[in-house]
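> sequence below, structure please.
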Amino acid sequence: MSFIEEFKKFAFRGNVIDLSVGVIMGSAFGKMVTAIVEDLFMPMVHPLLAKADQHWSSIVIGPGIKIGHFAAAVLNFFVISLVVFVLVKMLYGLKELEKAPNADGSTERPEIRDALKK
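Predicted structure coming up:
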């Protein structure tokens, strides 16, 4: 088996393609979460924590000890965790809505052709 044939066999295996799609979707999801946190939530938090003359994340308590930077990282972690939790909960809610029972109690979705026959 030639090198190219082996590469084709490896690259076009189902799990490699699935993993590639997952990485791409994860990257896009990460950018979306970062945008939500930086553009929506943090502008609301900064005025509550900052003094008028300085940004609260630039607070230093000693030589090289950036407590403000650490606090900002911790706060970002918790806000990002909260946003991811809410987004995942919304997605699962949509999934459950899709599985909601019909009027007759079944969870199967009727096909269009079946509805047209009736």
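
> C-alpha only now, for contacts and for neighbours.
OK.

> residue boundaries of the helices in this structure?
Taking DSSP state H, the helices of the chain run over residues 3-11, 14-36, 42-49, 67-98, 112-117.

> these: which one's closest to residue 57?
helix 67-98 (4.0 Å; CA to CA).

> compute the inter-axis angle for that closest one and helix 14-36.
Relative orientation of helix 67-98 and helix 14-36, computed by axes from the mean of the first three to the mean of the last three CA atoms, to 10 degrees: 120 degrees.

> buried sites along helix 67-98?
Within helix 67-98, the residues that count as buried by 16 or more other CA atoms under 10 Å are 67, 68, 72, 76, 79, 80, 83, 84.

> for the closest residue in space to residue 83 that isn't next to it in sequence, the count of nearby residues, please.
Once flanking residues are discounted, residue 83 sits nearest to residue 33: 6.8 Å by CA to CA, 6 or more residues apart in numbering. Applying other CA atoms under 10 Å, we find 18 residues neighbouring residue 33.

> ok, now residue 107?
Residue 107 has 12 nearby residues by other CA under 10 Å.

> tell me the contacts of it?
99, 100, 101 (CA atoms under 8 Å, 6 or more residues apart in numbering).

> one more, please, to line up against the first structure:
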Amino acid sequence: MIKEFKDFIAKGNVMDMAVGIIIGAAFTAIVTSLVGDLINPVIALFTGGIDFSGWFYVLGEESFASIEAATEAGVPVFAVGKFVMAVMNFTIVAFVVFLLVKMVNRIKDAAEKEAETPPEVPKGPSELDVLLEIRDALKRSD
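This next block holds a predicted model:
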């Protein structure tokens, strides 16, 4: 069973997947910062100061100044802003992954095209040149 586990771990796909997960986790922090720190303030500028991360509705009669206060009070909260940020994060990540896949496919296509192109065979003498050589050789041997 240990040998089987070693074989499984040693496969290239498992290692590629592990690297992808680690990079994905690091990339998520970057995207979260991009959305929260750069995109949301720009959107808030155009929407009159609306901060999406603090956009929420309390499901009840009470009123709270922030989503944290409502959550601490144990009141059910409809957190619209967090959902909007999650959708924006997903959209950015999906677009970047699309660009990466597009770039990798372009590189693969170029490599396949290069592999498909047969190497040029150096041209030898034409059929006429060979026949003329044979004729000349026959003339000399007479």
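
> TM-score of the superposition?
The TM-score (TM-score structural alignment, normalised by the length of structure 1) is 0.57; 97 aligned residues with a CA RMSD of 3.4 Å.

> what residue of structure 2 takes the place of the residue nearest to residue 83 of structure 1?
By TM-score structural alignment, residue 33 of structure 1 lines up with residue 31 in structure 2.

> wait, that match touches residue 94, no?
No: counting by CA atoms under 8 Å, residue 31 of structure 2 does not reach residue 94; the two are 10.9 Å apart.

> hang on, the earlier thing: so can I have CSV of the helices of structure 1 showing distance to residue 59 of structure 1?
Shown next, in CSV, are these (distance: least, CA to CA, whole Å):
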stretch, distance to residue 59 of structure 1
helix 3-11, 49
helix 14-36, 23
helix 42-49, 11
helix 67-98, 4
helix 112-117, 63
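
> the ones you listed: which one's closest to residue 58 of structure 1?
Across the helices of structure 1, residue 58 of structure 1 has its closest neighbour in helix 67-98 (5.2 Å, CA to CA).

> other SSEs contacting that closest one?
Judged by 3 or more CA pairs under 8 Å, 6 or more residues apart in numbering; DSSP states H and E, helix 67-98 of structure 1 is in contact with helix 14-36.

> now the angle from the helix it packs on to helix 42-49?
40 degrees.

> show me which residues of helix 14-36 of structure 1 are buried.
33, 34.

> in structure 1, which residue is most central in space?
Nearest to the geometric centre of structure 1 sits residue 29, at 4.3 Å (CA atoms, centre = their mean).

> endpoint to endpoint, stretch 30-39 of structure 2 covers what distance?
Taking CA to CA, to the nearest Å as the measure, stretch 30-39 of structure 2 stretches 12 Å from start to finish.

> can you count the residues close to residue 67 of structure 2?
20.

> was I right to think it contacts residue 54?
Yes: in this structure, residue 67 of structure 2 is within contact of residue 54 by CA under 8 Å, at 6.4 Å.

> can you pull the residues that touch both of these two?
residue 79.

> next up, the contacts around the residue nearest to residue 83 of structure 1.
Neighbouring residues of residue 33 of structure 1 by CA under 8 Å, 6+ apart: 80, 83, 84.

> with respect to residue 17 of structure 1, which of those residues is nearest?
Nearest to residue 17 of structure 1 among the contacts of residue 33 of structure 1, counting by CA to CA, is residue 84 at 24.8 Å.
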